[in-house]
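S.K.: With the input below, show me the fold.
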Amino acid sequence: MLDDLDRRILRQWQADPTLTPAELAERCGMTPARVQRRQMRMMDTGAVKGVRAVIDWQALGYSVEVSLRVTLDKTVAVAFDEFLKAAHDVPEVVEIQTFLGRVDVRLSVIAQDMGHYQRVYRTRVLTLPHIADIEPLMHVARIKSDERLPI
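M.R.: Reported below is the predicted structural model:
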């Protein structure tokens, strides 16, 4: 379980993941060794899964993002597993979410432009197994994208 000191560390760490243990310690009013021990414990217990770089797709030339809401053929027992395995292998699929309800899966697909998206959609997405229905939703704007927790 996290205590108040862990939460203090996480608040600062979320705000700036590039901080060194010494910088975190200064901001949290702790020693660097204590901060580092707590960071390691939080990573070992799975409270912190890792620290990563967030890449701006548009800066790399990907200007199109489409959400695809997919309903699978539920008459096939292995449909879900086979679809997820195949979708995972499509490089342009950057996120896969599963749901309970009418929609089974949501894929987030990025592409350089509409021509690239059409090629990905026709040759890679529509060939995924066990699709019963698919509804594309074109992203217009991302209003909020924040993985920080209110700690």
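
S.K.: alpha carbons only for contacts and neighbour counts from here, please
M.R.: Will do.

S.K.: how many neighbours does residue 62 have?
M.R.: By the measure other C-alpha atoms under 10 Å, the count of residues near residue 62 is 16.

S.K.: I misspoke; the intended subject was residue 20.
M.R.: Residue 20: 14 surrounding residues under other C-alpha under 10 Å.

S.K.: Distance of the residue lying farthest from the centre of the chain relative to residue 49?
M.R.: The C-alpha centroid of the chain is most remote from residue 31, which lies 32.8 Å away (C-alpha atoms, centre = their mean). Distance from residue 31 to residue 49, counting by C-alpha to C-alpha, to the nearest Å: 23 Å.

S.K.: and for comparison, fold this next one:
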Amino acid sequence: MALVKAMQQDATQSAGALGRDLGLSQPATWRRLQKLQAAGVFKGRRVKLDAEKLGFGVTVFLGVKLATKGRVSLDDFERAVIAIPEVQTAEHMLGLYDYRLRVVARDLADFERILRRRIMTLPGAGDVEANVLLSEERLPGPL
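M.R.: Below is the predicted model:
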């Protein structure tokens, strides 16, 4: 589990560096990493970008309730929503809203444009609730 936690914190480290931190040899660390990879524990390695430094100063979480659940398939909605570059995540939910979207925009005017021209025109899109992110703290958890 220590190896998984170390990879979560910095997946760019070499097997040698990880091994030194964990008291393992480079070959032993590499073999463990290969086993975890083969078991599907790692879904990929990503670089965490600073959205604000890239010009995206606004993050909004949208709750989307589908208006026409029977007529428009979930697949159609999902296919259309993931084609919108500003949508970072689309999560199918159980509860008040059918989907929760994480949307980034340059500013509020840009978000309004994305909402009106892209989100509200999605197949089956109905009620939408927007919550603007004020700050974000990453809390260390078991995963």
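
S.K.: Can you pull the TM-score for these?
M.R.: Remark: TM-score between the superposed chains equals 0.90 [TM-score structural alignment, normalised by the length of the second structure]; 143 aligned residues with a C-alpha RMSD of 1.7 Å.

S.K.: Run through the residues that contact the alignment partner in the first structure of residue 13 of the second structure.
M.R.: Alignment note (TM-score structural alignment): residue 13 of the second structure maps to residue 19 of the first structure. Contacts for residue 19 of the first structure (C-alpha atoms under 8 Å, 6 or more residues apart in numbering) come out as residue 13.

S.K.: helix or strand for residue 19 of the first structure, which one?
M.R.: Assessed by DSSP states H and E, residue 19 of the first structure sits outside every helix and strand.

S.K.: Trace residue 84 of the second structure over to the first structure, please.
M.R.: In the first structure, residue 84 of the second structure lands on residue 90 (TM-score structural alignment).

S.K.: In contact with its match, which residues?
M.R.: Contacts for residue 90 of the first structure (C-alpha under 8 Å, 6+ apart) come out as residue 124.

S.K.: hang on, the earlier thing: so how far is residue 11 of the first structure from the residue farthest from the centre of the first structure?
M.R.: Distance, residue 31 of the first structure to residue 11 of the first structure, using C-alpha to C-alpha: 17 Å.

S.K.: Would you agree residue 88 of the second structure falls within a strand?
M.R.: Yes - looking at residue 88 of the second structure with DSSP: H, G, I helix; E, B strand; the rest coil, it is inside a strand.

S.K.: how about the residue nearest to it when sequence neighbours are not counted, secondary structure?
M.R.: Spatial nearest neighbour of residue 88 of the second structure, excluding adjacent residues (C-alpha to C-alpha, 6 or more residues apart in numbering): residue 102 at 5.4 Å. Classification of residue 102 of the second structure by three-state DSSP places it in strand.

S.K.: what residues are up against the residue sitting nearest the centre point of the second structure?
M.R.: Nearest to the geometric centre of the second structure sits residue 89, at 4.6 Å (C-alpha atoms, centre = their mean). Residues near residue 89 of the second structure by C-alpha under 8 Å, 6+ apart: 82, 100-103.

S.K.: Give the aligned equivalent of the residue nearest to residue 88 of the second structure in the first structure.
M.R.: The equivalent of residue 102 of the second structure in the first structure is residue 108 (alignment by TM-score structural alignment).
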